[in-house]
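Asks: just to be clear, the model below is a prediction. Sequence and coordinates:
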Amino acid sequence: MQSVLVTGGAGFLGSHLCDRLIRDGHEVLCVDNFFTGSRRNVAALLNEPGFELMRHDVTFPLYVETERIFNLACPASPVHYQFDPVQTTKTSVHGAINMLGLARRVKARILQASTSEVYGDPDVHPQPESYLGRVNPIGIRSCYDEGKRCAETLFFDYHRQHHLDIKVVRIFNTYGPRMHPNDGRVVSNFIVQALRGEDITIYGDGSQTRSFCYVDDLIEAMVRMMDTDTGFTGPVNIGNPSEFSIRELAEKVIAMIGGPSKLVFRPLPSDDPRQRQPDIALARSALDWEPKVALDDGLRETVRYFRDLLKA
């Protein structure tokens, strides 16, 4: 048993991680400011003796005792991180500084949930960890992209300067139950629109590609990364290398749900990447990990979740 702090623990990924850590027998302190997270996501854990929920914003220091820290706190969808871009940057940068300071004080191992967005709109495909990215530093997505890049810089500077035990994972598109229904991501957007019988909105011509990883696979990789030997820092790409166009995804959702939904096309937003596919060779070799859940199977679970949510 270990004491584990999960920032952003009431969010989509964080709540699944808390589930897993409690199941594995750890004591979990879940910290969230509930900007995009929800108490509903962790309601089933509230009666667990090893689980504690705290409302806190990571842009302020946190003084607790813990052995391990998963730093997941940050809005991760364009709708939410562009709502208050200055606060998004603060969450990534000040949040990293505060959590790294905590890890240094209590000598904890700390994992940063970084993102494939550090690669920007890539001109290398698929993207290996060695690729340095092509990011617009002044665009509308920069608050998130550059905030996460700066957080990685801080993690590695703390590692070099203070010998902190760090782990960094770069998360590619992940989907599954507990996604926010209004987060603007393609999987949740398409499913909610289809369930409501609305037309499905595609930005651009739908030829841009993404790789979709089911949440259970993602959490397994994060736990394995945290458990790797001291000295292996990453960064490590975590995602599903199976690549689908946005149009293919929309057609899968319509076929699965049925109904009158048609495809409608809108202009492509600024700085939207054309391709996004992880090279997971390092994850395979260092973590003995690769995704197991096929897109159709994961979509069925996600559709079931949103159908129940909309009924409620």
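Replies: Done, it's in. Fair warning: this is a prediction, and the values are worked out from it, not measured in the lab.
Asks: CA atoms for contacts and neighbours, from now on please.
Replies: OK.
Asks: helix, strand, or coil at the residue lying closest to residue 290 once chain neighbours are set aside?
Replies: Using C-alpha to C-alpha, 6 or more residues apart in numbering and skipping residues adjacent in sequence, the residue nearest residue 290 is residue 284, 6.0 Å away. For residue 284, the secondary structure call by DSSP: H, G, I helix; E, B strand; the rest coil comes out as helix.
Asks: doesn't residue 241 make contact with residue 284?
Replies: No. With contact taken as C-alpha atoms under 8 Å, residue 284 and residue 241 are classed as non-touching, separated by 11.6 Å.
Asks: more neighbours: those two, which one.
Replies: More neighbours sit around residue 241 than around the other of residue 284 and residue 241, counting by other C-alpha atoms under 10 Å; the figures are 21 against 16.
Asks: what's the helix or strand for the more buried one?
Replies: Using DSSP states H and E, residue 241 is not contained in any helix or strand.
Asks: what's the distance between the residue nearest to residue 290 and residue 231?
Replies: With distances taken as C-alpha to C-alpha, to the nearest Å, residue 284 is found 18 Å from residue 231.
Asks: separation between residue 46 and residue 54?
Replies: With the distance defined as C-alpha to C-alpha, residue 46 ends up 11 Å from residue 54.
Asks: with residue 240 instead?
Replies: Using C-alpha to C-alpha, residue 240 is found at 32 Å from residue 54.
Asks: more crowded one of the two?
Replies: The neighbour comparison of residue 240 against residue 54 (other C-alpha under 10 Å) goes to residue 240, with 27 against 13.
Asks: presented hereafter is structure B, for comparison with structure A:
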Amino acid sequence: MNNPIDSNKMLSEDIDQTLKKRELFEQFRNKNILVTGSTGLIARVLVYTLLVANEKLNLNLTLFPIARNVEKAKRLYGDWYDSKALQFIFQDVREKIECDQKLDFVFHAAAATGSKTLIERPIESFETQVLGMENILRLAERDDAKVLYFSSMEIYGQPVIEGMSTEKDLGYVDPLVIRSGYPEAKRACEFLGKAFSEERGVFVINARLAQTFGPGVLKDDNRVFAQFIRGAINKEDLVLHTDGSSLGNYCYIRDVIEALLLLIKVGKTGNSYNVVNEATNVSIKDMAKLVANKFGNGKVVIDIPDGPTGYAPKVNLHLSGEKMRDLGWKPTYDLEEMFARTIESFN
């Protein structure tokens, strides 16, 4: 068993590119870092990146990833699972976080995201986010640690403005729709972070993440971009289970990782930041056509099932990335390049 990047040239290249920005990593020298949701895509690639940085830059950092499934963690981290720099904590974040070490940084990503789970287990899904956030904030208060919360573009709900949405332009979310538990929990967590920042002096930043993908996506990922990739590789028709008119906002995984490292270094506590490549704003249907025409058999089929699907509601949202750009961050790959590199990593 090898480490996870040995067989993924694209992911290894991305991490090496990020390591060129050495100033982003010096903040972690001799520090302890807690990462929740460590088997999910973004947190996992973040941990991979920090592990490589630790080896190549001699940072002497220690990572405390939180996960619930031991076997899954062993499978996803390979030989790194036994690294001295990696000390897994296996628990549910809804419970008090069991970490006796003094922490310097917390990257909080844990959340239920599967469409089926959000519909069938709305209470547990909501609690995972809100109770988890409170537990993280109390731990950060104990240790005077910096917290970066992984929020979501879904926090915007249905936009009430025309044009691009900045961090102040929140829209409408119906609290009586079961699927709304996800964005409502994100809103509640951002409020908790702001409250702990104002009342207790805890350093908290929210990264409102666009849909993120790239090398590191698992082949059995069930999100729409992964479904499109598998269909394109197999030269199958790309099947949409909605009319595909909802506008999506996307960002490449390496760009997101660099944004997170920059935010926890120079971001302002109590603030939220959109992490998005503005040039990737596109409807689901047009994205399917791009993938089908560039990488697949050229065919897109719409097949809308009866009954609830658990998909996020249709939106016309175009996120602004201006606030992140003001910090000196800029995305690299466009949507076609994102798919090309992810497909190559799958192959």
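Replies: That came through, no problem. Everything quoted here is computed from the prediction, not taken from an experiment.
Asks: thinking again about what came up before, what does the residue nearest to residue 290 of structure 1 correspond to in structure 2?
Replies: For residue 284 of structure 1, the equivalent position in structure 2 is taken to be residue 325, counting by TM-score structural alignment.
Asks: roughly how far does that match sit from residue 277 of structure 2?
Replies: If you measure residue 325 of structure 2 against residue 277 of structure 2 using C-alpha to C-alpha, the figure is 10 Å.
Asks: shared neighbours of these two, anything?
Replies: Contact with both residue 325 of structure 2 and residue 277 is made by no residue, according to C-alpha atoms under 8 Å, 6 or more residues apart in numbering.
Asks: map residue 64 of structure 2 onto structure 1.
Replies: Under the alignment defined by TM-score structural alignment, residue 64 of structure 2 is paired with residue 29 of structure 1.
Asks: for burial, what's the neighbour tally of that match?
Replies: Burial of residue 29 of structure 1, expressed as a neighbour count using other C-alpha under 10 Å, amounts to 22.
Asks: next: residue 142 of structure 2.
Replies: The burial metric for residue 142 of structure 2, expressed as a neighbour count using other C-alpha under 10 Å, is 12.
Asks: so which strand or helix has the aligned partner of it in structure 1?
Replies: Aligned against structure 1 by TM-score structural alignment, residue 142 of structure 2 finds its counterpart in residue 105. Of the helices and strands defined by DSSP H and E, residue 105 of structure 1 is found in helix 85-106.
Asks: in that helix, what's buried?
Replies: Within helix 85-106 of structure 1, the residues that qualify as buried by neighbour count (16 or more other C-alpha atoms under 10 Å) are 85, 87-104.
Asks: if I've got this straight, residue 151 of structure 2 is in a strand?
Replies: Yes. Read with three-state DSSP, residue 151 of structure 2 is one of the residues of a strand.
Asks: what's it aligned with over in structure 1?
Replies: Matched to structure 1 by TM-score structural alignment, residue 151 of structure 2 sits across from residue 114.
Asks: before we move on, what about residue 110 of structure 2?
Replies: In structure 1, the position corresponding to residue 110 of structure 2 is occupied by residue 73, as judged by TM-score structural alignment.
Asks: pretty sure that match sits against residue 32.
Replies: Yes. With contact defined as C-alpha under 8 Å, residue 73 of structure 1 and residue 32 form a contacting pair (7.3 Å).
Asks: please, where are all the helices along structure 2?
Replies: Secondary structure of structure 2 (DSSP state H): helices at 9-19, 41-57, 70-77, 115-120, 122-143, 181-200, 224-233, 253-266, 284-295, 322-325, 335-346.
Asks: and the angle from the longest one to helix 181-200?
Replies: This points to helix 122-143 of structure 2. Orientation note: helix 122-143 of structure 2 sits at an angle of 20 degrees relative to helix 181-200 (axes from the mean of the first three to the mean of the last three C-alpha atoms, to 10 degrees).
Asks: before we move on, back to that, shouldn't the match of residue 64 of structure 2 be in contact with residue 48?
Replies: No. Between residue 29 of structure 1 and residue 48 there is no contact under C-alpha under 8 Å: 11.5 Å.
Asks: now do the match of residue 151 of structure 2: how many residues are near it, please.
Replies: Applying other C-alpha under 10 Å, we find 26 other residues in the vicinity of residue 114 of structure 1.
Asks: so who does it touch?
Replies: For residue 114 of structure 1, the contact set (C-alpha under 8 Å, 6+ apart) comprises 148, 149, 151, 152, 168, 169, 170, 171.
Asks: hmm, which two among these are most spread apart?
Replies: Comparing every pair within those by C-alpha to C-alpha identifies 151 and 171 as the most remote, at 14.1 Å.
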